[in-house]
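coords below, sequence missing:
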């Protein structure tokens, strides 16, 4: 259920970009505004969480919501008693003061590190700047089509992770995704570095080089042009493959799971406050990496930026392995 929202985010992204191909920004802004209005109206009809009502001592409200959710044939009083037992807490651990306790500060610190890995291994950069990255790779493909392709890969990565999440657990999914991300970015950075620094011996657009290759290799002109076209085709599609592998790696673990972990780490009495603090820290980091994107490309070069993402992903594997406890299947209230 927690992953359903991430799947729908990808569906919304595909819809948004697809409509943007057909419509101008003026019409797209109106459509998005209508969706926003519908969302606000829908949220106003949602029920409050029974667990939250039980923690706050609003038993009648919790029973009313449980009856609507479970039906008249279920003993909701028994479930309410279970919720009260699961979320039994003392007054001094509720509210923002509870976050100052050592165990909760440690959780916030842990999640800050995970969000750092999430942002600085290129997750948000790929989501927000996919078109720019594809442009800078020099792919002779339609930018809108390739951007949709990236989001489709993100969707299938999320869907794949949803099917294996309970079997493999949070830690294994995140570590596996970081391995895929690291391998993809190392390969992409190395390819860009070698292609930019190694002079091409064959350029079918220059007659002088064609003549030179013809005289040196004693080959026919047709063979030289065919060989040059084959080399160019590799440069065209291979970076896209590496980028798609990185997108799949992001979406099968480190991308969506950072948003799923905070609610599983805090009890109901502190879940809203603890999750909100973690989200604010993660959002500030996202803002930082997006603002540094152009600067990193200028100072580190494009290959160096991808190597940086890969290095953060490798460090993240050890961070998750040694510090993150598995939350899959545990009861958090």
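Thanks, I have it. The shown structure was predicted, so the numbers you read here are calculated from the model rather than taken from an experiment.

contacts and neighbour counts: CA atoms only from here.
Will do.

near the closest residue to residue 193 other than its chain neighbours, how many other residues are there?
Nearest non-adjacent residue to residue 193, counting by Cα to Cα, 6 or more residues apart in numbering: residue 303, 5.7 Å away. Around residue 303 there are 20 other residues, counting by other Cα atoms under 10 Å.

go on, residue 236?
If we define neighbours as other Cα under 10 Å, then residue 236 has 16 of them.

from residue 300, how far out is it?
Relative to residue 300, residue 236 is positioned 23 Å away (Cα to Cα, to the nearest Å).

one step back: hmm, the residue nearest to residue 193 is touching residue 194, no?
No - contact criterion Cα atoms under 8 Å: residue 303 and residue 194 do not qualify, at 9.3 Å.

mind listing the helices for the stretch 51-200 of the chain?
Taking DSSP state H, counting those that start in this stretch, the helices of the stretch 51-200 of the chain run over residues 59-70, 76-86, 102-120, 123-128, 130-136, 143-197.

CSV for those, including mean neighbour count and distance to residue 215?
Below are the helices of the stretch 51-200 of the chain laid out as CSV (neighbours: other Cα atoms under 10 Å; distance: least, Cα to Cα, whole Å):
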stretch, mean neighbour count, distance to residue 215
helix 59-70, 16, 80
helix 76-86, 16, 82
helix 102-120, 19, 49
helix 123-128, 19, 45
helix 130-136, 17, 35
helix 143-197, 20, 25
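
reformat those helices as a markdown table; add distance to residue 10.
Below are the helices of the stretch 51-200 of the chain laid out as a markdown table (distance: least, Cα to Cα, whole Å):
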| stretch | distance to residue 10 |
| --- | --- |
| helix 59-70 | 28 |
| helix 76-86 | 33 |
| helix 102-120 | 17 |
| helix 123-128 | 10 |
| helix 130-136 | 14 |
| helix 143-197 | 5 |
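
ok, and here's another one to check against it:
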């Protein structure tokens, strides 16, 4: 992503992603199905960070929250489409249907410019991109590096002790990675992957497909609300509200399973109510904002590497949560497992309260300067830091 650029990384991934879905659709046996799943899974990892960084770098600070939340909103919309179409399409046809979106990704990217922030960092002319995107100078303001931070005119490697443990890198590294870990250990993917089991445990008469479609619709609605609010209320308030809501809903979910409420009473529907409230709380904050912050917190020179690393940690955490759910349920019981997730949500609340800075309305240069500290104050390119209005 750092060498090829954000746009080109997405474009190079699109054909491979299309091929993965076609392999899956035409697969004659299980090993080929597995190959198709591996290819599509790798492509998810390839596009997760570049898409978020690209959007964040191509908009003004005043609207970056709304536009930066669109990848997550689009993802939830895609999940809902898959749930809905999967209820009546044969799985091979669903794979072909998914390949159409990968082709569309490649075509839609053709007229779009490369990220002006990336062009600036590479020493290339960004004027055409800035003009096409109608950006203000505030949006592409940069932080000048100290001469000792460069080797032969190029930024030093991220993996040197001097760079990695510098305040400009290690502070946003801790915040960004922790948010993505908390996102997964809230139990979200256990809820999504085992929705049917939870609904059945609650004694619901809804069939499996209807249950998943309801969850997908709730998630998309909540992400839409978050997209509208993020530039008005800021990132921190939404994250705090999200953590509290998830914690309370997980506590009530655990209580419902622990006390085994009879299905004849309205309390028998507490697991379903808790699940819906959890999805609302998750989607309004922790669902999309950690990914938005990926494109905001990390310094320009190392944004590509750190975002890719963060995405890998996020996917690894997702895998851990999904694979550990049944084992935890066996050891801790269902109630104990949900209470454990509630504990992670409570810790996430205090982490956001004390560690996460507000980035609402700030340029990427101002955010980077915040983490660098006072000693780098003179290194901001003040000539470029102008508000749009």
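All right, it came through fine. Predicted, not measured: the structure shown is a model, and the values here were computed from it.

what's the TM-score here?
Scored against TM-score structural alignment, normalised by the length of the first structure, the superposed chains reach a TM-score of 0.79; 290 aligned residues with a Cα RMSD of 2.3 Å.

what helix or strand does the alignment partner in the second structure of the residue nearest to residue 193 of the first structure sit in?
The pairwise alignment with the second structure assigns residue 303 of the first structure to residue 335, based on TM-score structural alignment. Using DSSP states H and E, residue 335 of the second structure falls within helix 303-355.

that helix vs the first structure, average distance?
Helix 303-355 of the second structure, aligned to the first structure and superposed, deviates on average by 1.2 Å (mean Cα distance after the TM-score superposition for the first structure).

please state the offset of the helix or strand just after that helix from the chain centre?
The helix or strand immediately downstream of helix 303-355 of the second structure is helix 364-372, counting by DSSP H and E. Remark: helix 364-372 of the second structure is offset 21 Å from the chain centroid, using Cα atoms, centre = their mean, to the nearest Å.

which residues are contacting helix 364-372 of the second structure?
61, 139-143, 166-169, 171-172, 296-299, 359, 376-377, 380 (Cα atoms under 8 Å, 6 or more residues apart in numbering).

circling back to that earlier point, hang on, the match of residue 303 of the first structure packs against residue 260?
No - counting by Cα under 8 Å, residue 335 of the second structure stays clear of residue 260, with 9.8 Å between them.

Provide a list of residues in contact with the counterpart of residue 166 of the first structure in the second structure.
Alignment note: residue 166 of the first structure maps to residue 231 in the second structure; criterion TM-score structural alignment. Contact analysis of residue 231 of the second structure by Cα under 8 Å, 6+ apart lists 62-66, 360-361.

how about a cut-off of 6 Å?
residue 65 (Cα atoms under 6 Å, 6 or more residues apart in numbering).

how close does it sit to residue 68 of the second structure?
The span separating residue 231 of the second structure from residue 68 of the second structure equals 10 Å under the rule Cα to Cα.

and for residue 333 of the second structure?
Here residue 333 of the second structure is placed at a distance of 38 Å from residue 68 of the second structure (Cα to Cα).

and the two? Which one has more around it.
Ranked by neighbour count (other Cα under 10 Å), residue 333 of the second structure and residue 68 place residue 68 first, with 29 against 16.

let's verify the residue mapped onto the more buried one from the first structure: helix, strand, or coil?
Under the alignment (TM-score structural alignment), residue 68 of the second structure pairs with residue 2 in the first structure. Three-state call for residue 2 of the first structure (DSSP: H, G, I helix; E, B strand; the rest coil): coil.

can you check residue 66 of the second structure too?
Secondary structure state of residue 66 of the second structure, per three-state DSSP, is helix.

could you count how many residues lie near it?
20.

do the same with the one 5 residues further on
Other residues lying near residue 71 of the second structure total 17 when counted by other Cα under 10 Å.

can you check the one 5 residues further on too?
Residue crowding around residue 76 of the second structure was assessed by other Cα under 10 Å; the count is 24.

that one: what secondary structure?
Going by three-state DSSP: residue 76 of the second structure is helix.

what's near enough to touch it?
Per Cα under 6 Å, 6+ apart, neighbours of residue 76 of the second structure: residue 220.

aligned partner of residue 184 of the first structure in the second structure?
Using TM-score structural alignment, residue 184 of the first structure pairs with residue 249 in the second structure.

what's around the nearest residue to its match once chain neighbours are set aside, how many residues?
Of all residues not flanking residue 249 of the second structure in the chain, residue 274 sits nearest, at 4.9 Å (Cα to Cα, 6+ apart). Number of residues near residue 274 of the second structure (other Cα under 10 Å) recorded here: 21.

also residue 39 of the first structure?
Other residues close to residue 39 of the first structure by other Cα under 10 Å number 11.

show me what contacts it?
Counting by Cα under 6 Å, 6+ apart, residue 39 of the first structure touches no other residue.

quickly find the element holding the residue positioned nearest the centre of the first structure.
Geometric centre of the first structure, nearest residue: residue 255, 2.6 Å, by Cα atoms, centre = their mean. Element membership for residue 255 of the first structure, per DSSP H and E: helix 254-265.

mean distance between that helix and the second structure after superposition?
Helix 254-265 of the first structure differs from its equivalent in the second structure by a mean of 1.2 Å after superposition (mean Cα distance after the TM-score superposition for the first structure).
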